[in-house]
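*Asks:* predicted model, plus sequence, below.
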Amino acid sequence: MKKKNIQEYRLQNLSCANCAMKFEKNVQSIPTVEEVQLNFGAAKLTVKGDASIEQLCAAGAFDGIKVVPASSKEETNTLFYKKKENILAGISLLFVIAGYLMGALQGENHIITIGLFLIAIIIGGYTIFKDGFRNLLHFDFDMKTLMTIAVIGAAIVGEWKEGAVVVFLFAVSEALEAYSMNKARQSIRQLMDIAPATALVRRKGQVVELATEDVQIGDILIVKPGQKIAMDGEIINGMSTVNQAPITGESIPVKKEVGDEVFAGTLNEEGALEITVTKHVKDTTIAKIINLVEEAQAEKAPSQKFVDRFAKYYTPAIIIVAIIVGIVPPLIVGDWHHWIYQGLAVLVVGCPCALVISTPVAIVTAIGNAARQGVLIKGGIHLEQLGHIKVIAFDKTGTLTKGVPEVTNVLAFQDTSEELLIQLVAGVEHSSQHPLAKAVLNYANNRSISSVKGTDFQSVTGKGAYATVDNQQIFVGSVQWIQEMMEIPTIILKEIESLQCEGKSVIVVASKNSLLGIIAIADQVRSNCNNVLQNLKSIGISNTVILTGDAQTTAKAIAQQLHITDVKADLLPEDKLNAMKELQKQYGVVAMVGDGVNDAPALAAASVGIAMGGAGTDTALETADVALMADDLGKLPYTIRLSRKTLRIIKENIMFALGLKILALLLIIPGWLTLWIAIFADMGATLLVVLNSLRLIRIQK
């Protein structure tokens, strides 16, 4: 089967949401294009099929949209003073000023005055009229169509001066809209510029500088102090501190040595490093982050879907109102000139620019800000859901705790010595990836206790594991599991309970016929957990829950230490899923914080799944709705504050966009609505929406 030809492109000068939809339709109409997807927030185009850049540029020529390959480092937007429409607007302003001067000298109805205003209208409105007339023929009533009708109508009724001023002010409004989207998209451009475009590579004994696209897996990178690391890889020589802020949002440098993983775009601060490349440039962590952020900005939030549906009926409704205003009152009271003029002003008020841009500009800004802070939010819907969170469920191990448990107590029974007990357990756990197993293996290594690797290893999900060690079958697991096989004496159960009350996990060791001993393991609580949970309560997260596979007493000890309100323990993976569903029935919108691997079912079922340590875990990046790129819970309160602020700003934007227009429309009643007021209402709403959304840039951790 032939592989589909899929190409990605960056778009220049894409600032109008309506124009973006029209451009997408134009590209789809190219015969050789099978499918097209336009990401307005990221100014990115994905095309399935065959289409040349010339064809794509032609599809966007109506609004000056230019197309460049996605890999291009070319500046993605034309400078303000170089844009054709802005140059024409500037020339138009000169003729408007000249018209005013001539009007003051010769009167507004003088032929030279009218001529100057007419030239201003033609020059400033050339691109508007060209598209407006074409749209009118196809009954496509976008904002340029409405402006075309309004300005020509103003000229017909003799309002040359206002027609000229409206054309200029509309150009100013368009420029503001373009500025706002460019400002909001800066977060993506900054991410794209993080990783260097070239790398020093040692090949066949020679050090050469290569474009990152030409670097292969297995190549050796040479990174000097003060240089950025160009590719993801593993250190094979050297030691240094690396500033990982671009990826994780944490400004404190991290010590790196041989065997440690490093990321493209991070800064090597002190020592020289040699790094084996482990990923191609398109697969690096920063590349994935950029791709996921762009996809997130393309995904429409519920509020944006509502606005899009509303706008679909809003524009036709405004046209009907304009026709009614222009025709009905003069049939009753006369004065056709006045009421037709009022109807034209209604058309200008009806431009949906501010309304359409009200939600996407806020979401693009918020998601970009979060990405710079080391928080990956994978869509507007998740951003909005976070704002409604009242309950957060936490996995315990690796989330509330450091995830590096240590053996604290070893109790051997009968003729078994402590050393032999550790040998047997280490023999079973050699093949296990469980954190508690690693704790026992580390304990054995630190005390130079040698062991024989067990055979016939079997893991029992949520219960433990067993293997044959020294010709006997050894079982290592939870208290409940061992109790299914044999009776545990009351005195030992009391000892286990005492250890669990201290917040320690207890594993029991047994052979087929007898109990051999118990091992207590403690995982230390993260140092900032108390502060994080206090911050969450201060912002209204009144209920917090632990969902863990650990014993009830162990989980309760952690909950008491951190003042967590509820505990659900002894849970298998499917039990965590059911517990999450119960929480949602009880509270509605519930978030789950986990590691993105063991907690995958619960994370997927949660209203918002939040994964820890996304920078080093592909699974977290792929499965979670939100990824905290640093292994740091401290980002959680910031993320919730950002989402709530975004929700408030979206609501404010919709109020600004509709409120100013409603106020302007109310001026029809006394007959005070003018084209000037109409265009200022539209431009003012756009400006308010833009500036209000850009406030989200200032929100920091």
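*Replies:* That came in fine, so what should we check first?

*Asks:* okay, CA-based contacts and neighbour counts for the rest of this
*Replies:* Will do.

*Asks:* give the burial count for residue 235, as a bare number.
*Replies:* 21 (other C-alpha atoms under 10 Å).

*Asks:* ok, for the residue nearest in space to the middle of the chain, nearest residue in space, not its chain neighbours?
*Replies:* By C-alpha atoms, centre = their mean, the chain has its centre lying nearest to residue 377, at 3.2 Å. Leaving aside its chain neighbours, residue 377 sits nearest to residue 626 (4.6 Å; criterion: C-alpha to C-alpha, 6 or more residues apart in numbering).

*Asks:* residues contacting that neighbour?
*Replies:* 375-378, 382, 608-611 (C-alpha atoms under 8 Å, 6 or more residues apart in numbering).

*Asks:* roughly how far apart are it and residue 613?
*Replies:* Per C-alpha to C-alpha, to the nearest Å, residue 626 is found 11 Å from residue 613.

*Asks:* do the same with residue 676
*Replies:* On the measure of C-alpha to C-alpha, residue 676 and residue 613 end up 54 Å apart.

*Asks:* secondary structure class for residue 517?
*Replies:* Using DSSP: H, G, I helix; E, B strand; the rest coil, the structure places residue 517 in strand.

*Asks:* put this beside the first:
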Amino acid sequence: MPVATAVQPSPAATTAPRTAPRRTRVWALAEARWAAAATVAFLVALPLQLAGAPAWAWGPLYALAYATGGWEPALAGLRALTERTLDVDLLMIVAALGAAAIGQVMDGALLIVIFATSGALEALATARTQDSVRGLLDLAPARATRLTGDGGEETVATAALVVGDTILVRPGERVGADGRVLSGVGEVDQATITGEPLPVAKEPGDEVFAGTLNGLGALRVRVERDAGDSVLARIVAMVAEASETKAPTQLFIEKVEQRYSVGLVAVTLAVFAVPLLLGAELAGALLRAMTFMIVASPCAVVLATMPPLLSALANAGRHGVLVKSAVVMERIGQVDAVALDKTGTLTEGTPRVTAIRPLPGAGLSPDALLTCAAAAEHPSEHPLGRAVVRAARDRDGALPAVADFAATPGTGVRARVGGALVEVGAPARLLPGDDREVRSVVGELEESGHTAVLVVRDGVPVGVLGIADRLRTDAAATVAALRALTGRTPLLVTGDNPRAAARLAEEAGIDDVRAGLLPQDKVAAVREQERAGRRVLVVGDGVNDAPALAAAHTGVAMGRAGSDLALETADAVIVRDELATVPAVVRLSRTARKLVVQNLVLASVFIAGLAAWDLISELPLPLGVLGHEGSTVIVGLNGLRLLREAAWRRAAGRAG
């Protein structure tokens, strides 16, 4: 027997606030606290040293910076040595101690601070990713109402549900498991799974997903997947798996660092040992070896890379784009393919009345039809109803009073407006008989990608409203700019229906449309592009986009309406919700990467020249320090050019 739609919402569903996902605080991380202590000690000691204060004033502060910032990498490096691996962090600790041994205490402390800060940022990024995955799991309810064989009810943990169980989903509750509706009619907000902007009508035979939000109707659902195999659980698994696939790039960097570290240590030892074997004094040999370690240390290379990327990152941040790291800033410029979500990304993400069609003979103007429908919808909380009310108020703001309001899930609303009974809702439910004229108007609107809403007065259809999500004003220009940057038109990936997707894609200038996609389908579309040898940039905003954002070469989330998981999973966030900033950041990243190459060449020339001088002849320590620090200053200033406002204007202008 069907469940009556009069079932009341569960108290837990309507009164209990949802707990926001816990976010790891920066100061909760030991790495951040140690890095902060080292930085503060360094920043206090440096001006004292430069001001000519006695060594007892600034020496202990530098020692504190060494100890607080260096003990963890030193310990990790010593552990790596026990596994016959030379850790690059240990090399930096040795270089810092070597610098201190020959009087260059400040240089060594700066090395310590740089590497301690880098480790803290890496730890924070890892912790925030784990937080976001835990937050996604909170979407699934912890308990569900299971129907027993004798017609009773029992509350059980959703993890205890098995395939074949029947659960009752009351109004306002989240669905406890993936399954199929056995009885009942309602509308389910499943934007977290499919990205569709509007609730979807559900009736017997329709599929529902765990974690989606039921509307007014009550549903009896037969469980078809275990909790661990639900679409929501698979999203969690895919985010974790896709995040791990980015590790090979890190492994490559570690291999380069390992070889450089081994080579530098070997050459430093040779620079120390060979003169001793030839009869040189111990102090002179040690000074020469430490000079070599300082001039050959990668400080200049590190600073050659970071200032351009960090300057680009800061410039993008000033213009509403939060890029989460310098590594991400570099990766953005490497993309050669783009996949765009539809709802909330290409579109505004808010349904709007875009067509008003009074029927011949109804005697209503478009404004009168809209006002009539809005009056009936005014007490409703349905997104379509709110869109109708908003459109009417945008025109004149005045709505007549209503009486006898009632809402029927899956059908629409009815109310008395000015003495007439007005019904507003789904044409399939409200249309009396086979009215070809009305069906023609409805079909025309639906073919163009609209959701059709029929207005009936005293049993007679008087008009049809078309509701659709509106394309962003900068969408077409953004698509054209991305096409120019990558050499190919962006791909549209959406969980929305094919007709709505095709309409929006045509307006935006996109010809490759993938519609009706679940999260795993979006990931498959990204992987398909990657198998073709492309580095894909994905732009999205919903929970359903998170796996694709994680799987992509680079993920960008729309920040204003973006889900917590999308914002955490993405590599960059568009805070001001301006889609046109995507191509601008791509171009800014490419400019930064060019400066990185320039700086690396310059830094390598300085390091190679100074190291060769020390090997072939005898490089005076002051000159070595001057050359080393001078190259660092030059490449640093070159990178800071991207902080200027002109750099962003050029990037945005070229991006269209």
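*Replies:* Arrived safely. Since we're looking at a predicted model, the values are computed, not measured.

*Asks:* TM-score them against each other, please.
*Replies:* The TM-score (TM-score structural alignment, normalised by the length of the second structure) is 0.54; 459 aligned residues with a C-alpha RMSD of 5.6 Å.

*Asks:* please say which position in the second structure residue 105 of the first structure maps to.
*Replies:* Residue 105 of the first structure maps onto nothing in the second structure when the alignment is built from TM-score structural alignment.

*Asks:* need the contact list for the closest residue to residue 487 of the second structure other than its chain neighbours.
*Replies:* Spatial nearest neighbour of residue 487 of the second structure, chain neighbours left out: residue 336 (7.2 Å); criterion: C-alpha to C-alpha, 6+ apart. Residue 336 of the second structure makes contact with 485-488, 534-537 under the criterion C-alpha under 8 Å, 6+ apart.

*Asks:* just the buried members of those residues?
*Replies:* By neighbour count, with 16 or more other C-alpha atoms under 10 Å, the contacts of residue 336 of the second structure hold 485-486, 534-537 as buried.

*Asks:* in helices, which of the residues you listed fall?
*Replies:* 485-486 (DSSP state H).

*Asks:* and the next helix or strand past the helix or strand where residue 357 of the second structure lies?
*Replies:* Assigned by DSSP states H and E, residue 357 of the second structure belongs to strand 347-358. The helix or strand immediately downstream of strand 347-358 of the second structure is helix 366-377, counting by DSSP H and E.

*Asks:* and that next one, what other elements does it pack with?
*Replies:* The helices and strands touching helix 366-377 of the second structure, judged by 3 or more C-alpha pairs under 8 Å, 6 or more residues apart in numbering; DSSP states H and E, are strand 347-358, helix 383-395, strand 402-408, strand 412-417, strand 420-425, strand 460-471.

*Asks:* put together JSON lines for these, with distance to residue 496 of the second structure and mean neighbour count on each row.
*Replies:* Below are those laid out as JSON lines (distance: least, C-alpha to C-alpha, whole Å; neighbours: other C-alpha atoms under 10 Å):
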{"stretch": "strand 347-358", "distance to residue 496 of the second structure": "12", "mean neighbour count": "19"}
{"stretch": "helix 383-395", "distance to residue 496 of the second structure": "16", "mean neighbour count": "19"}
{"stretch": "strand 402-408", "distance to residue 496 of the second structure": "24", "mean neighbour count": "16"}
{"stretch": "strand 412-417", "distance to residue 496 of the second structure": "21", "mean neighbour count": "23"}
{"stretch": "strand 420-425", "distance to residue 496 of the second structure": "20", "mean neighbour count": "24"}
{"stretch": "strand 460-471", "distance to residue 496 of the second structure": "11", "mean neighbour count": "23"}
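
*Asks:* looking at the first structure, which of the contacts of residue 336 of the second structure hold up?
*Replies:* Contacts from the contacts of residue 336 of the second structure that recur in the first structure, judged by both residues aligned by TM-score structural alignment, their matches' C-alpha atoms under 8 Å, are 486-488, 535-536.

*Asks:* so which of those residues comes closest to residue 642 of the second structure?
*Replies:* Comparing these against residue 642 of the second structure with C-alpha to C-alpha places residue 486 closest, at 22.2 Å.

*Asks:* the residue lying closest to residue 412 of the second structure once chain neighbours are set aside: what's it in contact with?
*Replies:* Take residue 412 of the second structure and drop its neighbours on the chain: the residue closest to it by C-alpha to C-alpha, 6+ apart is residue 425, 3.9 Å away. Taking C-alpha under 8 Å, 6+ apart, we find residue 425 of the second structure in contact with 411-413, 453-455.

*Asks:* residue 700 of the first structure now?
*Replies:* Neighbouring residues of residue 700 of the first structure by C-alpha under 8 Å, 6+ apart: 373, 638.

*Asks:* what do we get in the second structure for it?
*Replies:* Under the alignment (TM-score structural alignment), residue 700 of the first structure pairs with residue 648 of the second structure.

*Asks:* and if you look at residue 354 of the first structure?
*Replies:* Match for residue 354 of the first structure (TM-score structural alignment): residue 300.

*Asks:* quick check, that match in contact with residue 634.
*Replies:* No - using C-alpha atoms under 8 Å, residue 300 of the second structure makes no contact with residue 634, being 9.3 Å away.

*Asks:* so for these two, which residue has more residues nearby?
*Replies:* Per other C-alpha under 10 Å, whichever of residue 300 of the second structure and residue 634 has more neighbours is residue 300, with 27 against 16.
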